[in-house]
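# Okay, predicted coordinates and the sequence, questions at the end:
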Amino acid sequence: MFTVLIAEDEPLIRKGIIYCTDWAKLDCAIPLEASNGEEAAEMIRQHRPDIVLLDVNMPLMDGLDALLQTKGLYYFVPIVVTGYADFDYAKRAMYSGVQRYLLKPVVTAELEEAIRFAQQKVEKHRMMTHELARQTDVLQKLGELPEQQGKSQPVRQVMAYVAEHYPEKITIGRMSEQFHYSETLLIRRFKSETGINFSEYLTHFRLQKAITMMRESDMSISQIAEACGFSEYRYFRVVFQKKIGCSPAQYSQEVRLMRNNGNECVE
């Protein structure tokens, strides 16, 4: 169900749009009403409609000024309804993020088409919001890595080495030789100071990098796995599924869907 606000200072036109439109067929609640620009802006703030039909020429504040005052508060799709066919109004409306521009007298078929278009935009935005919440949930599932601050020099050196060389093959033995500590000391210190063993830390670090790459690059999953130090894709897939709760392919698909929705929802 979608919430609609109709901002129109002429009562006959406003009521005509409300009572001559089959809102149930459009999956919309009976619209909210505003009779001037200031009232429209306040109604938007209080009720957060999904779709706003607003007249350009209204008292106290015109429709586009009301739109500009409220556009950044949260997401809604504006549709301009006006008796002015002047192209300057159309240009100003488009600059304000309006993508549908209807002239009075409003034709029912054109209004319904504009509402359907707006609903698609709202649905895509809802989907994007859901995916963003899932992205946050993914990071929460993975958890935070221990910080270097307050750790002993051997542990800080290991963490710094991982940050610089995570795409490569890394072992405690190699770092033991690199920093001239015994393997036993590194293993014991790392576990006692971070709360996790070294292999868990390395896997966690690589997964974080993989998730970032999946969000920000167009690389294939196998390329990302290799770039993050997972030499075998099958192992990467198993670890990802265990830690994140879905396969890398599923997560990548959701990320790309979110990108596409985000690009289409920008106004």
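Okay, I see it.
# switch to C-alpha atoms for all contacts and neighbour counts from now on
Noted.
# Would you map the strands across the stretch 1-150 of the chain?
4-7, 32-34, 51-54, 77-82, 100-103 (DSSP state E, counting those that start in this stretch).
# For residue 173, which of these is the nearest?
strand 77-82 (58.9 Å; CA to CA).
# contacting residues around the closest one?
50-57, 63, 67, 93, 97-104, 106, 114, 118, 121-122 (CA atoms under 8 Å, 6 or more residues apart in numbering).
# ok, and which of the strands of the stretch 1-150 of the chain has the densest surroundings?
Among these, strand 51-54 has the highest mean neighbour count (mean count of other CA atoms under 10 Å), at a mean of 27.
# Switch the strands of the stretch 1-150 of the chain over to JSON lines; also include distance to residue 198.
Listed next are the strands of the stretch 1-150 of the chain as JSON lines, based on distance: least, CA to CA, whole Å:
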{"stretch": "strand 4-7", "distance to residue 198": "55"}
{"stretch": "strand 32-34", "distance to residue 198": "59"}
{"stretch": "strand 51-54", "distance to residue 198": "52"}
{"stretch": "strand 77-82", "distance to residue 198": "50"}
{"stretch": "strand 100-103", "distance to residue 198": "57"}
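# Comparison target below:
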Amino acid sequence: MRIQTIMIVDDEPRTRQGLKRILETKGNGRYHILTAEDGHSALHMLVDHEVDLIITDIRMPEINGLALVNRVEEKQLEHKPSVILISGHAEFDYAHQAIQLGVTNYLLKPISKEKLFASVEIALEACEERNRVNMMRKIVDSRLMVTDYSALSKPVADAVSYVNDHLEQVVGLKEVADHIQLNPSYLSALFKEQMQMTFSEYVTRRKLQRAKEMLLRTKLPIAEIAERVGYQTTKYFFKLFKEYEGCSPGQYRSEMTEEQMEI
């Protein structure tokens, strides 16, 4: 199991250390605990550490807890931490702002050990789920997901089905048009109108989608993956992959495998 990182931010040393002791004891080695005495220190630490959960007091000098959450949001971290706010006062404005910022929980002092630990578990689960969703977005081509395939006309649906069944081959518009007995120019126009992309773009996106799945689920060499999705030269496969994904197949495999191991 991956050790999850929790950052405790509070300007009161006793509170910081108290929360740290509780989580270290009840966590039984599952958490790596960082502490920061103020918002500035917390933001600085986020540069060097991937944090799963921030537990912060609301009332702190200079950068209070809500301002810290805002600053973290502005950073647009790839690994976005969950947040638990703690306060000695039940103030509606604070609670309302916390909800708007997507804070996982808002705890009032004094906090029982059981309530703290339960809130931490829920917040860490939320962080994991958010990261899983983000990873799926990187794997799945969003352009392929937005189409309502049930609303396609029969010729376009048949063309899509043919492409999906022949991803390991070089698939051309004329070949597909001949298969479904339709004029290529007419099929091209119909396909673009209903799929919101050209036939060739769809073929490329489907092939790259299959390639991404193989990059993550197998240890096949990249040259063999290129061949299995119908590209006769690895160089052309690399060119298309980088154009659509913004990185090489090797970088994609390395980065995504690392993220999968962390979740």
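Looks like it arrived, so ask away. Note that the structure is predicted; figures quoted are calculated from it, not measured.
# where does the TM-score land?
The TM-score (TM-score structural alignment, normalised by the length of structure 2) is 0.53; 168 aligned residues with a CA RMSD of 4.0 Å.
# Indicate which one of the strands of the stretch 1-150 of structure 1 is closest to residue 238 of structure 1.
Across these, closest to residue 238 of structure 1 is strand 77-82 (CA to CA), at 41.9 Å.
# Structure 2: matching residues for that closest one?
Mapped onto structure 2 using TM-score structural alignment, strand 77-82 of structure 1 spans residues 82-87.
# mean deviation (superposed) between the matching stretch and structure 1, please.
Averaged over the aligned pairs, stretch 82-87 of structure 2 sits 0.7 Å from structure 1 after superposition, using mean CA distance after the TM-score superposition for structure 1.
# tell me the centre residue of structure 2?
The geometric centre of structure 2, computed from its C-alpha atoms, lies nearest to residue 134 (CA atoms, centre = their mean), at 1.4 Å.
# Please tell me how far the residue opposite it in structure 1 once aligned sits from residue 50 of structure 1.
In structure 1, the residue paired with residue 134 of structure 2 according to TM-score structural alignment is residue 129. Distance, residue 129 of structure 1 to residue 50 of structure 1, using CA to CA, to the nearest Å: 14 Å.
# Just the element for residue 206 of structure 1, please.
Using DSSP states H and E, residue 206 of structure 1 maps to helix 198-216.
# As a check, name the ranges of all helices in the stretch 51-200 of structure 1.
63-70, 87-95, 108-142, 153-165, 172-179, 183-194, 198-216 (DSSP state H, counting those that start in this stretch).
# Pull out the buried positions in the longest one.
In other words, helix 108-142 of structure 1. Buried residues in helix 108-142 of structure 1, counted by 16 or more other CA atoms under 10 Å: 111-112, 114-115, 118-119, 121-122, 124-125, 127-128, 131, 135, 138, 142.
# ditto for the fourth one
Residues of helix 153-165 of structure 1 classed as buried: 154, 155, 156, 157, 158, 159, 162 (neighbour count, 16+ other CA under 10 Å).
# ok, back up a step: so the helix holding residue 206 of structure 1 versus helix 172-179, what angle?
90 degrees (axes from the mean of the first three to the mean of the last three CA atoms, to 10 degrees).
# which other helices and strands contact helix 198-216 of structure 1?
helix 183-194, helix 221-227, helix 248-265 (3 or more CA pairs under 8 Å, 6 or more residues apart in numbering; DSSP states H and E).
# Quickly compare those helices and say which is most buried.
helix 221-227 (a mean of 19).
# who's in contact with it?
Contacts for helix 221-227 of structure 1 (CA under 8 Å, 6+ apart): 167, 210, 213, 214, 231, 232, 233, 236, 248, 249, 252.
# what's the answer for stretch 194-210 of structure 1, then?
142, 145-146, 162-163, 166, 172, 187, 190-191, 224-225, 228-230, 240.
# Look up the closest residue to residue 12 of structure 2, ignoring the ones flanking it.
residue 37 (7.3 Å; CA to CA, 6 or more residues apart in numbering).
# Please work out how many residues are found near the equivalent of the one you found over in structure 1.
Counting by TM-score structural alignment, residue 37 of structure 2 corresponds to residue 35 in structure 1. Neighbours of residue 35 of structure 1 under the rule other CA atoms under 10 Å: 19.
# circling back: quick check: of the contacts of helix 221-227 of structure 1, which lies closest to residue 2 of structure 1?
Using CA to CA, those come closest to residue 2 of structure 1 at residue 252, 29.9 Å.
# what about the closest one, distance to residue 207 of structure 1?
For residue 252 of structure 1, the distance to residue 207 of structure 1 - CA to CA - is 13 Å.
# and if you look at residue 145 of structure 1?
In terms of CA to CA, residue 145 of structure 1 sits 11 Å off from residue 207 of structure 1.
# The two: which is more packed in?
residue 207 (22 against 13).
# returning to that earlier point: run through the residues that contact the residue nearest to residue 12 of structure 2.
Counting by CA under 8 Å, 6+ apart, residue 37 of structure 2 has contacts 9, 10, 11, 12, 13, 16.
# Compare the residues you listed with structure 1 and list the overlap.
Mapped onto structure 1 and checked by both residues aligned by TM-score structural alignment, their matches' CA atoms under 8 Å, these keep the contacts 9, 10, 11, 12, 13.
# The fourth one -> structure 1?
Correspondence of residue 12 of structure 2 to structure 1, assessed by TM-score structural alignment: residue 10.
# What's the local residue count around that match?
The number of residues near residue 10 of structure 1, taken as other CA under 10 Å, comes to 13.
# Just give me the match in structure 2 for residue 66 of structure 1.
Aligned partner of residue 66 of structure 1 by TM-score structural alignment: residue 68.
# Could I get the contacting residues of its match?
Counting by CA under 8 Å, 6+ apart, residue 68 of structure 2 has contacts 39, 43.
# what about it, distance to residue 128 of structure 2?
21 Å.
# Check residue 138 of structure 2 too.
The value you get for residue 138 of structure 2 to residue 128 of structure 2, if CA to CA is used, is 16 Å.
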